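[1] pasted the sequence and its predicted model underneath.
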Amino acid sequence: MITGGILFLALVFALIWNVIKGKSIVALLPFFFLPIVMIGWTAIKSFSYDNGKINIEKTANEVAKNPADTTLRVKLEKSIAAFDTTRAANDPVALNNISSAYYALGKYNEASIYNQKALSINPGLPQAINLKAGIEKQVAVKNSFEHSIRQLNNSVAAADSSKAALTPEATQKIVGILKTVKQPVYTDEKSSLVIAKALALVNKNEQSMQVVNKVLEANPQSQESLQLKKNIETGKFKTVAVDSAQTKSLDSKKFNFIIKKAPPVKQ
């Protein structure tokens, strides 16, 4: 913009000089277009940047309220990709908006990186301080969930290797984990199927099938999900013989997973 302004003033000076000298100014007129574009481009870029910053914040809030909306998530990802992150390097509000967007998408590592950048510039930014607490909370939930999945996976593997139905001790362990598992906002196909298998093992076929169907909504071609659904329908799981009070306590537990669709395979 500065260069465009200097060029514009130089052309004005040349225009006045030609008028004073009685020379034609026609040849100079086309050159005025260049500084106008140079000055205007900066304003356009500035408007685009500010608009992008606001758009990311708005869409992130919408995704946070409707995390299952795939269209909104895709819109937010595109907004982040199109945003001028280089210019945002010294803008704590913009950096925190990007952090908030990644947070809404369940990408907590990226969210933490941009949140830290925002706080390094302005340690007292209220929205960044609040977001930091939210990120830490969700990371703790995610870590707890992954720990529960590892425990369930071991129990499922042990049940698969046994020819007998689950022992009361094994049932108690699986039910205990399922009752206390902390669900993150988003989960993946593999973890969801571990929970579905565990539910089927303790005779909670309806809840198990709900989880399997959610996986199939996200990935209709999942062979593991299709096989698990078939196994549940045909009663191939070696479940507990009697639905005890312990397993009945799972009835009120909701497994409302939001499973992200698998990215398309590049040919």
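    Right, received. Where do you want to start? Numbers count the residues shown, from 1 in each chain.

[2] contacts and neighbour counts: CA atoms only from here.
    Noted.

[3] what are the boundaries of the helices in the chain?
    2-20, 33-65, 70-82, 92-104, 108-121, 126-161, 168-180, 189-201, 205-218, 223-233, 245-248 (DSSP state H).

[4] if I look at the residue lying closest to residue 8 once chain neighbours are set aside, how far off is residue 96?
    With sequence-adjacent residues excluded and distances taken as CA to CA, 6 or more residues apart in numbering, residue 8 is closest to residue 35, at 5.5 Å. Distance, residue 35 to residue 96, using CA to CA, to the nearest Å: 35 Å.

[5] between the two, tell me which one has more neighbours.
    residue 96 (29 against 20; other CA atoms under 10 Å).

[6] surely residue 113 meets residue 99?
    Yes: here residue 113 reaches residue 99: they are 7.5 Å apart, a contact under CA atoms under 8 Å.

[7] of the two, who's got more company?
    Neighbours were counted for residue 113 and for residue 99 using other CA under 10 Å; residue 99 has more, 31 against 15.

[8] number of residues surrounding the nearest residue to the more buried one once chain neighbours are set aside?
    Residue nearest to residue 99 in three dimensions, not counting chain neighbours: residue 111, with 4.1 Å by CA to CA, 6+ apart. Residues contacting residue 111 under the criterion other CA under 10 Å number 24.

[9] wouldn't residue 111 be in contact with residue 95 here?
    No: look at residue 111 against residue 95 with CA under 8 Å: they stay out of range, at 9.5 Å.

[10] how much space between the residue nearest to residue 8 and residue 10?
    Taking CA to CA, one finds residue 35 at 10 Å from residue 10.

[11] try residue 136
    For residue 136, the distance to residue 10 - CA to CA - is 56 Å.

[12] ok, now residue 95?
    Residue 95 is 39 Å from residue 10, by CA to CA.

[13] and here is the other one:
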Amino acid sequence: MAAARRLAALMLAAAMCAAAPAAGVPVWEPGDPLPDMAPDATVEATLGSAPAIPMARPDSAAPQPTQASQAERRPETAQDAADFLCARAPEGTTVPVPPPFDGWLVRVCAAQGQALVPVSGEAWVAHGSADPISILALAPGATPPGGAGFDPRYDIRFTAFAGEEATEARRARADALLVAATSNGARPPAYDAVWQLDAQSNIALPGETEGARYNLFFYVAGTRPRHIIACLDECRQALYLDVLNGAEAAEVLGR
């Protein structure tokens, strides 16, 4: 194993959960970027690269879907709930989140690019804080594309998701990550299972040619995740998250 190293906290954007509009669809409004996290929010581990779940890569020779016109991609009206939840996304610009993760998070088409946010009634916060977090397809340090017709809602996107329960070697690594993330030798929280979701972005990190890849570890107690470790760049960057619900989530999201 490599020597212990401190993994930098991800600069992920906050997501504030707003009340549903008349249509009754929950909406998450993007907030401001978070400052650098305190040391107890970082992950320090003696692990090597996080294990990746194999996922199909788009066939570069396959015909590309027809892109919507700029007028269709940039409506003059304000973004509504259906738009934010990607219901109007042009063909080929979204991919579905697989189960059981689709019961724990939602992919949204936000103004700064696609993002993963918790389901309505829950909140993800940096461990030990009240700072809401979402996971952006535009990873920290990555540079977005530009040009005529550029629309971040669809041109900064996730291109593939793959997930499964972490067992054997993957479970051992996930367990070790949480132990390392638990500060000052405290006892790690109890959980029954770990599920790993890999999320591929279409935007590469500096010096890379392929899109950034997140490894998201969901620590599940009963049927719901209670904690998440979000890894980027083979866990060279990581953030430890608490999953809040009920009154705790309402208090955080109501600020």
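    Nice, I can see it. Model, not experiment: these values are computed from the prediction.

[14] care to give me the TM-score?
    The TM-score (TM-score structural alignment, normalised by the length of the second structure) is 0.19; 82 aligned residues with a CA RMSD of 6.0 Å.

[15] contact partners for the residue nearest to residue 99 of the first structure?
    98, 99, 100, 101, 102, 103, 135 (CA atoms under 8 Å, 6 or more residues apart in numbering).

[16] one more time with 7 Å
    Taking CA atoms under 7 Å, 6 or more residues apart in numbering as the criterion, residue 111 of the first structure is in contact with 99, 100, 102, 103.

[17] residues near the last one, how many?
    Neighbours of residue 103 of the first structure under the rule other CA under 10 Å: 24.

[18] what sits against it?
    So residue 103 of the first structure contacts 111, 135 (CA under 7 Å, 6+ apart).

[19] tell me the spacing between it and residue 80 of the first structure.
    Residue 103 of the first structure is 12 Å from residue 80 of the first structure, by CA to CA.

[20] then the second one?
    When CA to CA is the yardstick, residue 100 of the first structure and residue 80 of the first structure sit 11 Å from each other.

[21] more neighbours: these two, which one.
    residue 100 (31 against 18).

[22] got a list of what the more buried one touches?
    Neighbours of residue 100 of the first structure in contact, by CA under 7 Å, 6+ apart: 60, 111.

[23] please redo it, this time with the cut-off set to 8 Å
    57, 60, 111, 131.

[24] who wins for neighbours among those residues?
    residue 60 (28 neighbours).

[25] run a quick neighbour tally on the nearest residue to that residue once chain neighbours are set aside.
    With sequence-adjacent residues excluded and distances taken as CA to CA, 6+ apart, residue 60 of the first structure is closest to residue 101, at 4.8 Å. Residue 101 of the first structure has 29 neighbouring residues, counting by other CA under 10 Å.

[26] swap in residue 173 of the first structure?
    14.

[27] what sits against it?
    Counting by CA under 8 Å, 6+ apart, residue 173 of the first structure touches no other residue.

[28] I'd guessed residue 152 of the first structure sits against residue 195; true?
    Yes: between residue 152 of the first structure and residue 195 there is a contact under CA under 8 Å: 7.2 Å.

[29] tell me which element residue 172 of the second structure is part of?
    If you go by DSSP states H and E, residue 172 of the second structure is part of helix 168-181.

[30] which parts of that helix are buried?
    When burial is assessed from 16 or more other CA atoms under 10 Å, helix 168-181 of the second structure yields the following buried residues: 170, 171, 173, 174, 175, 177, 178, 179, 180, 181.

[31] again with stretch 34-45 of the first structure
    Neighbour-count burial for stretch 34-45 of the first structure, with 16+ other CA under 10 Å as criterion, is recorded at 35, 38, 39.

[32] what about residue 95 and residue 10 of the first structure, which has more around it?
    Of the pair residue 95 of the first structure and residue 10, residue 95 is the one with more neighbours under other CA under 10 Å, namely 26 against 13.

[33] these two touch, right, residue 249 of the second structure and residue 118?
    No: taking CA under 8 Å as the definition, residue 249 of the second structure is not a contact partner of residue 118, at 10.5 Å.

[34] which one of those two has more residues nearby?
    Counted by other CA under 10 Å, residue 249 of the second structure and residue 118 do not tie: residue 118 has more neighbours, with 23 against 20.

[35] give me the nearest residue to the more buried one, chain neighbours excluded.
    Nearest residue to residue 118 of the second structure in three dimensions, chain neighbours excluded: residue 105, at 4.3 Å (CA to CA, 6+ apart).

[36] what's the neighbour count on that neighbour?
    Residue 105 of the second structure has 16 nearby residues by other CA under 10 Å.
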